[in-house]
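1. build me a model:
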Amino acid sequence: MDATRNVPLEAWMQEHGFSSNTLADAVNQAIGDLTGKVGGLDGASVRDWKAGRVRWPKSATRAALEEVTGLDAAALGFVPRRRRSPIPAPPQEDPDMHRRTVITGVPVALAVAAAPAVAAPRRVGMSDVGRLQRRFAEIVARDHRHGGQLTIEQRAAALADEALALNSAGSATQRVRGQIYASAASFRSSAMWAAIDGRRFGDAQTHMREAQALAEMSGDQAIKFRIWSHVGTMYRHMNRPGDARAANDVARGRSITRRDPMFASLGLARQAAIHGAAGDRTATRIAFDQAQAAMNRATADAYRPVWMTAFYDQAELNSLALSAYLALLQWETAESHGYRCLAALRPHMRRSRGIATARLARAQLGQRDTEPAVATAMSIPLDAVRHPRVADMLSTFGVDLRRFAPTSPHTVAWTQYEREALP
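-> Sure, this is the predicted structure:
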């Protein structure tokens, strides 16, 4: 094997089903999201990476590639360029000066050696907290692009540990220590969410316990809400609606839901999705009406944490409604919410778009609209169909399609597509 080939990149592409052309397309789109201008890479560019002809792509390309893969450029086998430092010429010595330095320097050296080494104590401050918060924003962005990946879970857990290490790195005020614990809890809750999203529920529960303890030490109401709201979602996905409702009630009981209607809206919308999973039509409708009313009361200029502003809006409310009404087998209502969700989704919500599109296809199939259902399912981008939740939904979609319309030409087309394109 050629020693210059980028083996880690080739292995990642093979594991995730990317060709040179499809990876180039994904990176171009990520460049567009980051810079406002779509990139100009093609399959030949990626082949140059794999062959080792390009060892360190440009900064915008590296950032986009890291967004697509969820890995640092170095972990993908790229090698930073080394800068050559000029070697300074040795200084010309004055023999008399050298002799005086040797003679007079002996007592000074002895005095320095005898003096104890005292390191100045490090002061941990809000600048350190700011760096943690910027890294947390990067984790949130990766989650919305990819979702469910083990690499995101591991990265978030490692950053939680890094945040906690700051508390042992030096002195800090009580306020700063509280912010550090809140940052650690935020990272750990993101690790928990990545595990939930990837269907790794045992790992999610381990992260949950860590996150809850850190949140209590922080005293931060917003992160406590996030963690308990995630717990409710986890139990809903585990088909434990009673536990899901109880956990979500804890989230909704946080004081922040009384101060900010947007938090109240999210708690009610997730409660409605839990009612849908439990088969309670009346409670589902009432909770969604209340969630919409609370959202309508929320002011746009209120301060909210980045994890909240990055995802909760009208599109997410409709996404939760789509999920609930699918569970209730109310296909037409679910389809309506599906279209509204997709129309309002922000461009960076790639994982959410894949999930909503898969759910929309199921709502159409529930009405026996086979042709549009298959077309909708086939419209999901290939990078999104690899998401664990999307893959599960499309697998179920195929089973139901063959049961409802076993001889339909659309079923034949889907089965072939499933065999050739899906993981």
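2. please count neighbours and contacts with C-alpha atoms only from this point.
-> Noted.
3. Ala315 touches Arg340, doesn't it?
-> Yes - between Ala315 and Arg340 a contact is recorded at 6.9 Å, counting by Cα atoms under 8 Å.
4. comparing these two, which residue is more hemmed in?
-> For Ala315 versus Arg340, neighbours defined as other Cα atoms under 10 Å are more numerous around Ala315 (23 against 17).
5. here is the second sequence; please produce its structure so I can put it next to the first one:
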Amino acid sequence: MHRRTLVTGAVSTAIAAAAPCAASTRKIGMSDVGRLQQKFTAVIASDHKHGGQRDIEQRAATLADTALNLQNSGTATQRVRSSLYASAASFRSSAMWAAIDGRRFKDALIHMREAQALAELSGDQAIKFRIWSHAGTLYRHMGRPTDARAANDVARNLHITRRDPMFASLGMARQMAIQGVSHELRSLPRTFGQAREAMSRASTDAYRPVWLLAFWDEAELHSLALSAYLAAGDWPTAEYHAHQCLASLRPHMQRSRAIATSRLAHAQLAQGDTDAATHTAMAVNAEAATQHPRVSRMLQEFGAALRATAPGSRNARAWTEHTAAWRTPA
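-> Reported below is the predicted structural model:
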């Protein structure tokens, strides 16, 4: 009943926003949508730099409300109204992603339901894909692989994946990550190959939304492979994909670099290479290590594993001293 109320409320709010005020004479146009899209690009940039921060989540949620409120501020064509719903859904999906990245899963579920309702009103296949694909990631992080697979299948079955192989590629790669947590080790090479093949078929001049262009490439494909193999317990292959990812990450992907580096440290430690693992973990910048919830958690787990593997060792002492410096005021 609680879930139904949330979804119904989101739909009702969005529908109410669709009806323009009778007394209004302002014409809402695509230039208004364009200004919202510029703000969305700024949200995406902040996410890739910092990731998981509550202020990014709150800003995105506020901008979603701004897009909906614009519906009531004047008259507009159906195209403009659909675009405003798509913008609201985009912002809400970014709020959802920030909450996932910050491990605030209850908040992410609320954003997800509102985003799904708005995406349906927009009819925009790309934003529907983003939301359902993120839903798969949310359930995967919550330890619900069956729900993760079902949500990701919704994304993969949208017709946009048949029209544009780049979306198909991302859908397959996230399927690989789900297979990893399900310990389906034999499936991983085939799924990775399918994702890579789809990426190679994608046109370089097709129009794609900014959120996809900003992150989806060969480096992120290796990042998801790293996640999959690490979860499945194949440490050498995980390490291989970590190096491939880090070698090709674009400069603005600061959050992704911190996550991949932290995962690489885990893969090296699991193989018994405490020297390399400690050196790798220390390479994570202090801001990500202390401010990004997912990175912080991985490094805390790394420290616990290092102390269990090599208690009292030089590397364990070095790591303790290194992390103490993060807590020391400048």
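6. quick TM-score on the pair, please.
-> The TM-score (TM-score structural alignment, normalised by the length of the second structure) is 0.91; 306 aligned residues with a Cα RMSD of 1.3 Å.
7. with the first structure superposed, average distance for the one helix or strand Ala308 of the second structure maps to?
-> Assignment of secondary structure by DSSP states H and E places Ala308 of the second structure within helix 293-309. The superposed helix 293-309 of the second structure is, by mean Cα distance after the TM-score superposition for the first structure, a mean 0.6 Å from where its aligned residues fall in the first structure.
8. for whichever helix or strand comes after that helix, give me every contacting residue.
-> Sequence order places helix 314-327 as the next helix or strand after helix 293-309 of the second structure, per DSSP H and E. Contacts made with helix 314-327 of the second structure from outside it, assessed by Cα atoms under 8 Å, 6 or more residues apart in numbering, are listed as 274-275, 278, 282, 286, 290, 303, 306-307, 310.
9. any chance of those in JSON lines, with neighbour count and distance to Val43 of the second structure too?
-> Putting these into JSON lines (neighbours: other Cα atoms under 10 Å; distance: Cα to Cα, whole Å) gives the following:
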{"residue": "Thr274", "neighbour count": "21", "distance to Val43 of the second structure": "38"}
{"residue": "Asp275", "neighbour count": "14", "distance to Val43 of the second structure": "38"}
{"residue": "Thr278", "neighbour count": "21", "distance to Val43 of the second structure": "33"}
{"residue": "Met282", "neighbour count": "19", "distance to Val43 of the second structure": "29"}
{"residue": "Ala286", "neighbour count": "17", "distance to Val43 of the second structure": "22"}
{"residue": "Thr290", "neighbour count": "17", "distance to Val43 of the second structure": "21"}
{"residue": "Gly303", "neighbour count": "19", "distance to Val43 of the second structure": "32"}
{"residue": "Leu306", "neighbour count": "24", "distance to Val43 of the second structure": "36"}
{"residue": "Arg307", "neighbour count": "16", "distance to Val43 of the second structure": "38"}
{"residue": "Ala310", "neighbour count": "14", "distance to Val43 of the second structure": "42"}
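10. distance to Met142 of the second structure for these - can I get that in TSV?
-> What follows is the contacts of helix 314-327 of the second structure, written out as TSV (distance: Cα to Cα, whole Å):
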residue	distance to Met142 of the second structure
Thr274	29
Asp275	32
Thr278	28
Met282	28
Ala286	26
Thr290	22
Gly303	22
Leu306	25
Arg307	27
Ala310	30
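11. out of those, who's nearest Ile110 of the second structure?
-> Sorting the contacts of helix 314-327 of the second structure by distance to Ile110 of the second structure puts Thr290 at the head of the list, at 26.1 Å, by Cα to Cα.
12. and the nearest residue to the closest one once chain neighbours are set aside, how many neighbours?
-> Closest residue in space to Thr290 of the second structure, ignoring its immediate chain neighbours: Ser296 at 5.7 Å, by Cα to Cα, 6 or more residues apart in numbering. Number of residues near Ser296 of the second structure (other Cα under 10 Å) recorded here: 19.
13. the one 5 residues further on now?
-> Glu301 of the second structure sits with 12 neighbouring residues when counted by other Cα under 10 Å.
14. the one 3 residues further on now?
-> Using other Cα under 10 Å, the number of residues around Ala304 of the second structure comes to 13.
15. what residue of the first structure takes the place of it?
-> Here Ala304 of the second structure is matched to Val399 in the first structure, going by TM-score structural alignment.
16. mind checking how far that match is from Ala278 of the first structure?
-> Noted for Val399 of the first structure: a distance of 23 Å to Ala278 of the first structure, by Cα to Cα, to the nearest Å.
17. also Gln314 of the first structure?
-> Distance, Gln314 of the first structure to Ala278 of the first structure, using Cα to Cα: 23 Å.
18. who has more neighbours out of the two?
-> Set side by side, Gln314 of the first structure and Ala278 give different neighbour counts by other Cα under 10 Å, the larger being at Ala278 (20 against 15).
19. residue in the second structure matching that one?
-> In the second structure, Ala278 of the first structure lands on Ser182 (TM-score structural alignment).
20. what's the answer for Arg252 of the first structure, then?
-> Mapped onto the second structure by TM-score structural alignment, Arg252 of the first structure lines up with Arg156.
21. could you find the closest non-adjacent residue to that match?
-> Distances taken as Cα to Cα, 6+ apart put Gly171 closest to Arg156 of the second structure, at 5.4 Å, once the chain neighbours are dropped.
22. and the one you found, what pairs with it in the first structure?
-> Alignment of Gly171 of the second structure against the first structure is given by TM-score structural alignment, with Gly267 as its counterpart.
23. coming back round to it: got the contact list for the nearest residue to the match of Ala278 of the first structure once chain neighbours are set aside?
-> Leaving aside its sequence neighbours, Ser182 of the second structure sits nearest to Pro145 (Cα to Cα, 6+ apart; 6.6 Å). With contact taken as Cα under 8 Å, 6+ apart, Pro145 of the second structure is in contact with 139, 178, 181-182.
24. give the aligned equivalent of Asn318 of the first structure in the second structure.
-> Aligned by TM-score structural alignment, Asn318 of the first structure pairs with His222 of the second structure.
25. contacts for stretch 388-401 of the first structure?
-> Counting contacts by Cα under 8 Å, 6+ apart, the residues outside stretch 388-401 of the first structure that touch it are 148, 197-199, 354-355, 358-359, 361-362, 365, 370, 377, 384-385, 411, 414-415, 423.
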